[in-house]
Structures are given as structure tokens and as C-alpha cells.
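A.B. asks: give me the fold of what follows.
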Amino acid sequence: MPRAILPLLLLVLLGAADAAWARTLSATITRVATPVATLEGVHVRLDWPEGATQGELQLRAARVDAPDLGYRFRDVDWRCPLRRDGQGGWRCDGQVRQQRGAPLRLALALAPGMAKVDAALSAGGQGQARLAVQYERAAPDLTRIDLVAVPVAWAQALASQAWLAGRLHGGTLDGTVRVHAPRGGPLHVEAPLTLGGVAFDTADGSIAGEGLDARLRIDWRALAGGPHVTVDGALRGGELLFGNAYVALPAHPVAVRVALQGGAEGWTVPTFSASDPGVLEASGRAALAGDGSVRSLDLALHSAAVAVLPERYLSGWLGIAGLTGLTLEGALSVELALRDGALHALALRSVALDVAAPDGRFAFNGLDGELRIVAGGSADSTLGWRDGALGDIAFGPARLPWRSRDGRLALREPVRVALLGGEVALSGVSLALPRDGKGMEMEGAVAVEALDMASLATALGLPAFPGTLSGVIPRMRYAGERLAFDGGLSMRAFDGEVRVSSLAMERPFGVAPTLSADIVLEGLDMQALTGVFDFGSISGRLHGEVLGLRLVDWQATAFDAELHTEKTRGVRQRISQRAVQNISSVGDASFVTSLQGRLLAVFDDFGYRRIGISCRLANGVCAMAGLHPRGAGFAIVEGAGLPRLDIVGYNRNVDWETLVERLAAVGSGDVTPVFD
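C.D. replies: As a prediction, this is how the structure comes out:
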């Protein structure tokens, strides 16, 4: 017999006994109706041999149905030795079975005249698990059930009335259940219960709980329009999963209250609340469809100390967003309304809120103000911050004036933010939060004015070099975790220009952000450039392009790069001894003749006609080329004048990580010239 049906079976057996015993010791009854259940095909038989001190009682029922509680039994059979108790009453203790079920033990005590009935149900192998029932003729509408370490699985059928998909697994119940079953009135169940180590889930794993402790008072009424349920009490410890929401409950009590009204179209939740003192207060109301989907939800959240929220309540969502380890400080309030699964209204209020992403990815400090979104009509709000950072790039304060209209949020006016000694101007920015299966979308324009390149390089861990970054992106768009930019940026650096176009980012705020771009270099002063990177001295003007650049988690995985010099009037083209050696060490190049190699020991620098090198990176390998083929290799440097020095590369396929290591060694001065 499934353990979940035992409380009801006990009530049904007592009702059947009460109906049959008063008539005969052997009876067949077609149908017995009780306030709790209906029995069909009932047969009661008592065998008491002549002169014996006890007899055998047998009760069988072909069908037992209790639709209000969700129980349906078949082929119920209880047998026990019946004897007098010496005080005018009776006792019977034996096994009870049901089709496809394991046997349990039922002990029954009947007071004289059936004035009182006491029953105790226990399960073999269940330790101290015990369910005791008391029934008194003086109060025929009330039955009391005492639970001691009863497995929660015994309540499966009753729980399925409110939650069809739920499956109860582990844990125990202690407490008292009072069943009011008045004739002509609705069934009413009251149950103050203590739950220990409860585990549950759904077949798809979208909802689950483990190790849950609770003290709850449950009130169940089987009304004509559908069951009405209230649950009031406290949760303590354990883990809960609801879709993407993962909750690790604290050791101290979290007060909860929920009221539910069942109906033909699903469940209405007139009120619910939860209180984790000092951490989170939640309240609201909801309506659920028959399949459990949310038809409507009004939710209010407030936290006066948000530092605990990520670990205790937000880790599931943060993990999906790639923000595990996010830290919060300050206070936050949220009011949310959903209608038919779509956002209807949102109000977010922050007070001195600090947000820091893991690994220093981004930070906002001193977030204050309000952000409001409404699906219909319009609403204005303002949210600002004291300062912040993207990686190691710090930015200044800002106040963002927002207007929400018909579910979309837009800046009411342009906003300027101090950044790297210059400014970033945002205009026309608007965004739509996720809805109808789509993620968040955003668009707007960005203007960058005179950002200091030395500060930017330092923040990126590069040698500081002079110059400024300016440009206008007339349109940027974020959708499907991809941030794309129209237009481009131009940077004045090393007395030349660097232009960036086709700029886009995938997962900019998530795991393994990916950047793609095309870069064009025009007329960079090689002497200033090589001086900054401590490469050795090369004078001249550098041109080139890096097309199809792709960075994954800020590491290059693909590009097609070509760099070359172009003769410019009034600009000398010389290359130092150290630069020659560094080019050779990085590119697996050599001097054309041993005589040229020996010239390094004599001259400090050399004239050159052209320098050119290219690299196409794919699958971790850089396919190298130069100015033109030269024998079995390719020319990197074409000398000019006397002494003439040519450099030729021979390794056309270089491991990218090895090449990066060589460049790093050159930058740190670990390469020492060798003279042949």
C-alpha cells in the first residue's frame, strides 16, 4: 500500500466499521458513504470459534475514493485478532494491505459502545514512524491524527491536490492533523506540522528542494469553487530551486505566509509574504494557470542589507549571466508587476548601492535614485552613480534621466561621463527589457572626446604612449547578447591615426566576452612607437591594417594583419642594431649573409628601403609573410645604402602563443644581441 494513502485509509476503515458493526458480525455492504470518503464492495467478517478468548476480524473494500483529498484505493484488506480489553471494549492489531502496496500495521482500540476509537498505524522498517487517530462519538465531525516521524511521502496524494507535478521524497512530519467533516458541510483540515529534512522535486527538475526544515500551520478547506489553502510558519535551512532561482536558506527562521484558492482555471494567490530579518522582505499576490505558468504577479522586495543577497537568493540567475561572485553593498527596493508573462511595471530604488562584478569586470559605486518602467502610459525617473569602472578603466559620476513609455526606457536628454581625461557622451539611448521570449535590447549613440591614450594603455597593462582617442558611433545596438556599433572610432597616436570600424561585442557582460573589429593604421611615427615599447629604434612611418580581429576573453583568436613602412618626404628611414636583432628573434629571421651579420658589431644603425610583415592567425597558428618571396623565405627588411642589411624570414607558420612569448621577451629586454 503506498504510504501516502494510509491516513485516509484509517479514517475510511473506522467509518466502515462504525457503519457495519452495529448490524452484524458478518455483512456485505454495496456502498458506504462517509464525510471523508465513499467505500464500495465492503465485506466485514468476524470469526470467533466457540469457547475461544479471541476471534479474527477481517474487513475488505473493493474501492475507496476520497476525491477531496485525492486518494483512491483498490482491494483494501485488513485482518487482525480481535479480543476484549477487560473494560468492556475491544482491541485488534494486525496487517493492512492494498493492491500493489507493501503491508503496514494497524492497531485499533474500541471503547464500550463505540464511544471512542483509537488507532495507530506504523510501517515496518520505518523506525519510530507512527500515525495515531482518535475519534469520539461525542464529536462525530472531528477526527484527530497525531504524527510522529511520519515519512512525508505518506502525504503525496493530499499534496497532489494542490501541486499535481510535485513529488515528495525524503523527510519526516511531526504534529497534529484535525479533520473536520461535518455532514452537509465542506471538509476542513487543520495541521500544525514540523518538517524535518524534506526533499521534493518535479519530473523535469525545474522545481526542487533538499534538506528543508520548517514549522508550518496548514489550513485546508474543500469549498464548492475549489480548495482554499493557507500556509503560515517559518522555513529554516535547506535548498530550494524554482526554475533559474536558487535559494540557500539560512539557519535562522524565515517567516512565510501564503494563501491559495483553487479554481477551474488554476490557482489564485491572494497574498504571500516572506521575511528574512535584516536581509530581505518580500510580499505580493499572484494568479497561476492550470499548468503552473504565471498569469499575473505583483511582487514587492526590500533589502536594507544587500550584501547577503547574491549568495543566498541570486546565485542561480547570476550564474546564468556569468556573474557568479558579484558583490553588493547598500539598500535596494523593487516593485514588479507581470501580466500574462510580460512585464507590466517595474520600479527599482537604490540607496548608496555598490555593485562589483567578479574579476573586476565592472563596478558601479554609490548608485542612488529610481528607475521606473511601465507597459502603458509614461513615467519619469532618475538614477545616478558616484563613480565606477570597466575593468581598470575608471569613470566619473553621472545622473541618467529616464522616461518610460509603452514598455520602453529612454534617456530624456544626453548624458556626459568623465573618462580617461576626456568624456563619453550618450544620446538617444533606449532599451527594452526581456519579454515574449526575447532578451534585453538596447540602442543609442556614443561620442568619445579626447580620451587620454596613455591612461588607457596603462589601464590595459600596456606601456604608456601619447595620443588621444576621439570618434562618434552614430548607432549602437545590443540584442541577443551582441553589442554592435555603426560608424567607427579614430585615435590620434604617435603623430598618426588609428581607425577602428566594424566594432562588435558578444556577451559583453557574460562569460568569455568576444570582440571583433577592423583596424587601419596610417602614418604612425615608428621612432616614437618603438621607443615606447622598448623595441630598439626604427625611424619612418608605419601603415597597415588588422582585419577580422577577434578577441575571446580578451585573447586574440583570429585576424589578418599586414604592416609596412612608406617613404615620407623629410623622414629618415633607419633601423638600430637592437631593433634588427629583435626582429630576427621574434620572426625566426636571419641576415642574408654572414658578412651582414658581422656588420652588427660595427655599426649602430642601418638605412632601410622598406619594412613589411604580415600574419594571418587561425587555429592558434600565425601564417607569416613579408614584402615579397626571397629564396626559400620572405623579405622582412630591405636594406638601403652602405652598409646594406637585409632581413629574411624562413618560418612561415609560427605558433601564436610562442610568438606572443617572444614579443613579451623583447618588451622586457630579455633578448640579447648575438654577433656572428
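A.B. asks: every contact and neighbour count from this point should use C-alpha atoms.
C.D. replies: Noted.
A.B. asks: grab the nearest non-local neighbour of D85.
C.D. replies: R91 (6.2 Å; CA to CA, 6 or more residues apart in numbering).
A.B. asks: how near is that neighbour to E443?
C.D. replies: Distance of R91 to E443, given as CA to CA, to the nearest Å: 80 Å.
A.B. asks: for E449, same thing?
C.D. replies: 20 Å.
A.B. asks: same question for W48.
C.D. replies: When W48 is compared with E443 (using CA to CA), they lie 89 Å apart.
A.B. asks: neighbour-wise, which of the two wins?
C.D. replies: E443 (20 against 16; other CA atoms under 10 Å).
A.B. asks: you'd agree A109 is up against R91?
C.D. replies: Yes. Look at A109 against R91 with CA atoms under 8 Å: they come within range, at 4.5 Å.
A.B. asks: so the residue nearest to D85, which of the three states?
C.D. replies: strand (DSSP: H, G, I helix; E, B strand; the rest coil).
A.B. asks: residue contacts, it?
C.D. replies: 82-85, 107-110 (CA atoms under 8 Å, 6 or more residues apart in numbering).
A.B. asks: can I get the buried part of those residues as one ChimeraX selection?
C.D. replies: Restricted to buried positions by 16 or more other CA atoms under 10 Å, the ChimeraX selection for the contacts of R91 reads:
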select :82,83,107,108,109,110
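A.B. asks: kindly reformat the contacts of R91 as CSV containing distance to G439.
C.D. replies: Formatted as CSV, those follow (distance: CA to CA, whole Å):
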residue, distance to G439
L82, 69
R83, 72
R84, 73
D85, 72
A107, 60
L108, 62
A109, 64
L110, 66
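A.B. asks: any chance of the contacts of R91 in CSV, with secondary structure and distance to L549 too?
C.D. replies: Below are the contacts of R91 laid out as CSV (DSSP: H, G, I helix; E, B strand; the rest coil; distance: CA to CA, whole Å):
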residue, secondary structure, distance to L549
L82, strand, 89
R83, strand, 91
R84, strand, 93
D85, coil, 92
A107, strand, 80
L108, strand, 82
A109, strand, 85
L110, strand, 87
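A.B. asks: nearest to S516 among the contacts of R91?
C.D. replies: The closest of the contacts of R91 to S516 turns out to be A107 (CA to CA; 76.3 Å).
A.B. asks: please give me the structure for this one as well, since I'd like to look at both together:
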Amino acid sequence: MLAAAPAHARSAHARIARMTLPTGTMTGVTVDLDWPAAATEGALRLRADRVDAPDLGYRFTALDWRCVLRRDGWSGWHCDGPAMTRAGTMRLRMDLTDTGMNAMLTRGASSIRVQRGDGRGDATQVDLTAIPIAWLRGLVAKAWPAGQMKSGAGDARLAVTTPGDDLRITGPIALHDVGIDTPDGTIAAQGLDAKLDLDMMLGATDRVALRGRLGGGELLFGTAYFALAGRMGELSIDAEQRGDCCWRIPHFDWRDDGVLQTSGKATFGPDAALRTLQADIRSSDLAGLKAPYLTGWLGAAGLDDLAVRGALDARVDLGEQGLHAVDARVTGVDVDDPKGRFAFHDLEGDVRYSSDVPVESALRWTSGHVYGLDFGASTLPMRSEAGRIAFAQPVDVPMLGGYLRFDHLAVQPAHADAGASAEFGLDVQNLDIGQLAKALGLPAFTGQLSGRIPSAHYASQQLVFDGGLSMALFGGKLDVSALSMERPFGVAPTLSADIAFDDLDLESLTGVLGFGSITGKLDGYLNGLRLVDWQPVAFNAHLRTDKHAGTRQRISQRAVQDLSSVGDSSFAGGLQAKLIGLFDDFAYSAIGIDCRLADEVCEMDGLSARGTNSFTIVEGGGIPWLTVVGINRRVDWPTLVERLVAVGKGDTKPVVN
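C.D. replies: The predicted structure is shown next:
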């Protein structure tokens, strides 16, 4: 248009519906030129309703560019001036020759430069300098429509070609402090840095290849969280998509300084959700692997403080219906929960799982503990078939002078819409209750713990036991039934159980508890017991002495004192109440106390009611006649616990009315 203008022309005006550029289009274009006669330069004004370069990621509306137009040699033109858009003011410089074009758009430190021709063949060179990462949203959307570019900046030197009907973009990219996410929040990144070589082909089949280094920030992918601050890994990835769906990765490789090496392939669904994955994973330093790569999964399981050491070599095959196969080998692995919930030492061996083909493996350890209960060396022979992994034979685990025998154990990994589950049977034989009490910080109980759990089931973070446990304790018997746990190794674990006891020897029991001295036998139950984070929040306790021929029933002055202190109680008996301090012990006919705990209040009761707010705890059985009466049916649970602790320390005083 300019070359055709007559030499005497002073002005020109043109309206163009659509202009096609090497990297995009302009629509609604108006061009005005004012070139005075005999002048060496003119004023050019170009307006466009819209400028689109979708493959490079920039789009402007209401463009208004004013520049001074000058000749550059015989056939060249140069124009440089401000360009205003609704997004703000920039500066646009353009050089045109009969062989090519050179244009640069700048805003502050950011610039986009486009060069075409001048010996470059069909290639268009695009240089991006310090551009806001949001300017790349169009380019990213070609490969990832759901990706939202939030923050950061980038540099690139890209070659754009159009082989056939395709568009190819190649060249180095540098990204700085990048933040991205998706509308559903399943993928997000913050503070990422990268230096990558890009090779992207867009057409009937889209292909993307990236090679380079990535790290320096945080990355979330589904339930996987990676903390890469201060780390840079080597990335190699190839991806392709036919039509509009769906992306597949025929090859990926990630290497992080010996901490982690992983490679494999993957496919994704229409919503970018992972559909299949085959990966080889190797780490010679599990301690170094934890912080950058495992914190997300461990945190979700309530194990964020877990300490782990050793080496891992694994192959994982995840199918559309869930886990298809695992072949993992561990060497010299120690796992230790600083909260004291569990530990395993010197783990060696392999774990193999297959959803179809039978496979065998074995895992062993030298020692460990669960909630302070030490156990010894054991080997777990395993066999996987029909989508389950199970013990190939019963397994004995030495513990507390006895042993645990797992008759069977089978694990069903998550598949389709069902979560992971497990089922096992357990025999408990001759565990030393003295060692158990010491490990749990309890008084020095004595006896043996034995029992059988025919079957226990774990699913959805809930462990439910069939059968029960029986203890030979204080010359009597204690049975545990209706036992279940929620989040056993997670946050705020919960335990529920019913406990019944029969013919416990009170002299032995009170001696251990430091509760004065009471002789006789005790029956009762603790039903509906519920512990949250190992603290009782609910139960229904019922305690009664049980008369046996030939068994004396006596209660010491100290025990009377302790009972009265704990239960808001008083003595009754007229003159005998005033003389009660003169005797060391007393005969009784019955002792009984109840407590129903709810909302941190114990609803108290005893042998019989003695008015609207009092009840009998100890009924006398001789001279001097002694009766201990509870005078408060509602007792604050924390206060009651403080009193029990004081009783154990001997810090109680008698209450005599």
C-alpha cells in the first residue's frame, strides 16, 4: 500500500476487515497515513478492534498504534511509537523489507520480538523477554486448556514453522517463580523455576517434548505434593494427544541428585485425571526422599513426622481399575514414628503384587515396636493372586515374653471405586502384663494376656475386631469385646470396646493402684468405652464386690479415705463416725460404684440411693459399723481424674462428717 502511494500524496486512509500475520490475525483494521509533500517521514496511525496470536499466547483489543514512518534504504520501512490497548500502553516498533519483517512490542522490561524472512526460510523467530507468565496462557492452552497461569515471568527464543497443516514451535524456555493452578485445584504450582528446551507440534495430533531442569518451588498433582525448594531435577518428557482427547505420555524421566530416579509412561482422561501409569522408581536415600517427595502422602495419613532411612527399588503398574502390579525391594530400611506409634528396624526383602498372575515375595525385620510394645524379628512370606496379597503361611511375632500369631492376613489394594481393605486373624499367647503395663506407663499389674481374634477387618481408616481378648489378671479374668479403632495411625485415633471382669482379687489390685487395702473379689464391666486420642470421652462403668465363701471382706482406713476423696463421699454411723479414726480396717458387706461418663461429667451411683443426690458406696458389715455415702451424683471428669492421681500418690485427706 505504501509503495503504491504517489509522490505528491499528503494522506491516505484504508479500512481492512482482516489481516493475516505470520503469527496471528488482526480484525477491524483502520490505517491512516499523513505524509507531507517532500517530507522525509510521515505519521502513521493503525487501529484494530482485535489482535490475536493464539499460538504464542497474546491477545489485544482496541489497539491504537501511532508511529513516525520513515524509509529505511530503497525498499525498507521503519515505524516506532506507542501502542495503546485496553490492557495498557506499550511500545511497538516495526521494520519491513521486501524480504522480511522485524517487530518488537515492549512494556517496561517485558518484550515480544517477532522476526520473519531475511534468510530464515519459512521460520518465524519469536523472542520473549521477561514476559509475565500470563502472556503465555494462549500457548499453554493449546496443550492444557485447564491450566491457569497465575504468576511468574519467562524468557524464550522460539522458532515457529508451519510444516504442512501443522504448527511447530521449538526453542529454549526459561521460567522464573511460576505459579499455576486448575479450576478444580487438583494441579497447582508455586515458585517454580525451569530451563527447558521445547519442541511442540500442533495439528491433528499434538506433540510436546520437554528437556531440561525444573525445581525451586512447590508442585501439587492430585494427592502428590512435591516440595522442590532449593532443588533442581533433570526432566525429560514426551506427550501427545490425538484430536481433542486425551493426552498420553509415552516417555518421562526425572532425576534428582541420587535421591530419586523415576521413568515410565502414563495416560490421562478427558478431565486430565491420571488413567494409567507404569513407573520405575529408585531411591538410594529414603531419608533425603521424604521431605521433597513424600510429605503430601505422609501428611494425609497423619505421618508427617515419620522418619525413614534406607533404599528402595520399585516398579509400579497402575491401571484404569486400580493397582495392577507392584514389584518393590527394600534394603536396610528403618521406619520410625517420632510420636511413638510404631517402628520397624532393618527391613529387608521384597513385596510383589499382581492383580492377575500369582507371585510370591518375602519381607523381614529384626525388631520394632507398636505404641511402645517391643516385638522381635520375624519374616513375612507372601503370595499375591486374584488381586490380593496375603501371608503364605501363619506368622509368629515375638512380643513381651509371648507371641502374636497371625493365622492369616490379606490386603486388597484400592480398585475401581473401592478403597483399600485388609483382613486378618490373630492369636495372642502369654504376653506378660507386667511388661505391657510398664510399656504403657500403667501401675505394675501382673499376669498374662491371651486371646483370639478370629477375624479383624480394616477399611476406610476403621479397624473392627471380631471375637475378643481374655486376660488372666489379679487372680481373676478380664475380657475385651466389641473392639474397634478409627484412624489407628492417623490424627486423633479412636478406640471403642466393652470390658468385663470377674473375680479380680481386690487386695492385689488395690496394692498395685496404691488405693489403701481392700480384701475380697470384684466383678463389673466398662461398657461403651470410647477413647479419642487415647483419652476417655465416654463409658458406662459398673463395679461390685462379689462374696466368696472363705474370703474376708475388709477395707482399710486408707482405702476409706481414698474412696471418700474420689467420690465426694462422707462417713455415716453416729458415734462410730466420730471414732472411725481409731481403727485400722473395717468389715464391709458390699462395695459398689457406678460412673456413666458423657460430656466430661460422670453420673455417679452406688449400691443404693440415699436421697435425691446421694448413694451408698460402702455398706458396713460389723462393729464398728461403717457406711460410705456419695453426696454428689454429678462429678466433673477432669476433677475426678485429678483425685485419682492424688490417690495414687497418697495425697488425700479423710472426709469425716
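A.B. asks: please state their TM-score.
C.D. replies: TM-score for the superposed chains, counting by TM-score structural alignment, normalised by the length of structure 2: 0.94, backed by 649 aligned residues with a CA RMSD of 2.3 Å.
A.B. asks: which residue in structure 2 aligns with the residue nearest to D85 of structure 1?
C.D. replies: R91 of structure 1 maps onto H78 in structure 2, with residues paired by TM-score structural alignment.
A.B. asks: roughly how far does its match sit from T267 of structure 2?
C.D. replies: For H78 of structure 2, the distance to T267 of structure 2 - CA to CA - is 50 Å.
A.B. asks: ok, now A123 of structure 2?
C.D. replies: For A123 of structure 2, the distance to T267 of structure 2 - CA to CA - is 32 Å.
A.B. asks: over to R248 of structure 2?
C.D. replies: 4 Å.
A.B. asks: between those two, what contacts are shared?
C.D. replies: By CA under 8 Å, 6+ apart, no residue touches both R248 of structure 2 and T267.
A.B. asks: got a list of what the nearest residue to A609 of structure 2 once chain neighbours are set aside touches?
C.D. replies: Distance criterion CA to CA, 6+ apart; nearest residue to A609 of structure 2, sequence neighbours excluded, is F615 at 4.3 Å. Going by CA under 8 Å, 6+ apart, F615 of structure 2 touches 605-609, 629-631, 633.
A.B. asks: can I get those residues in a markdown table with distance to S565 of structure 2?
C.D. replies: Converted to a markdown table, these look like this (distance: CA to CA, whole Å):
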| residue | distance to S565 of structure 2 |
| --- | --- |
| D605 | 15 |
| G606 | 15 |
| L607 | 18 |
| S608 | 19 |
| A609 | 19 |
| V629 | 11 |
| G630 | 10 |
| I631 | 11 |
| R633 | 14 |
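A.B. asks: lining up those with structure 1, which overlap?
C.D. replies: Of those, the ones still in contact in structure 1 (both residues aligned by TM-score structural alignment, their matches' CA atoms under 8 Å) are 605-609, 629-631.
A.B. asks: please identify the one among these that lies nearest to S484 of structure 2.
C.D. replies: D605 (28.0 Å).
A.B. asks: what's the match for that closest one in structure 1?
C.D. replies: Per TM-score structural alignment, D605 of structure 2 is aligned with A625.
A.B. asks: residues near S668 of structure 1, how many?
C.D. replies: So S668 of structure 1, with other CA under 10 Å, has 12 neighbours.
A.B. asks: structure 2: which residue goes with that one?
C.D. replies: Counting by TM-score structural alignment, S668 of structure 1 lines up with K649 in structure 2.
A.B. asks: ditto for E566 of structure 1
C.D. replies: With TM-score structural alignment as the criterion, E566 of structure 1 matches D546.
A.B. asks: ok, its match touching G524?
C.D. replies: No. With contact defined as CA under 8 Å, D546 of structure 2 does not count as touching G524 (9.5 Å).
A.B. asks: so the one helix or strand L529 of structure 2 maps to matches what in structure 1?
C.D. replies: Remark: L529 of structure 2 resides in strand 521-532, with elements defined by DSSP states H and E. Using TM-score structural alignment, strand 521-532 of structure 2 lines up with residues 541-552 of structure 1.
A.B. asks: ok, average deviation of that stretch from structure 2?
C.D. replies: Following superposition, stretch 541-552 of structure 1 is found to deviate from structure 2 by 0.7 Å on average (mean CA distance after the TM-score superposition for structure 1).
A.B. asks: contacts only, for the match of S668 of structure 1.
C.D. replies: Per CA under 8 Å, 6+ apart, neighbours of K649 of structure 2: G514.
A.B. asks: do A162 of structure 1 as well
C.D. replies: By CA under 8 Å, 6+ apart, the neighbours of A162 of structure 1 are G262.
A.B. asks: quick one: map it onto structure 2.
C.D. replies: A162 of structure 1 maps onto A143 in structure 2, by TM-score structural alignment.
A.B. asks: check the secondary structure at G376 of structure 1 for me.
C.D. replies: Under three-state DSSP, G376 of structure 1 comes out as coil.
A.B. asks: any figure for the gap between the aligned partner of it in structure 2 and T276 of structure 2?
C.D. replies: When structure 2 is aligned by TM-score structural alignment, G376 of structure 1 is paired with D356. Going from D356 of structure 2 to T276 of structure 2 by CA to CA gives 17 Å.
A.B. asks: more neighbours: those two, which one.
C.D. replies: Taking neighbours as other CA under 10 Å, D356 of structure 2 and T276 compare with T276 leading, 19 against 13.
A.B. asks: understood, closing this out.
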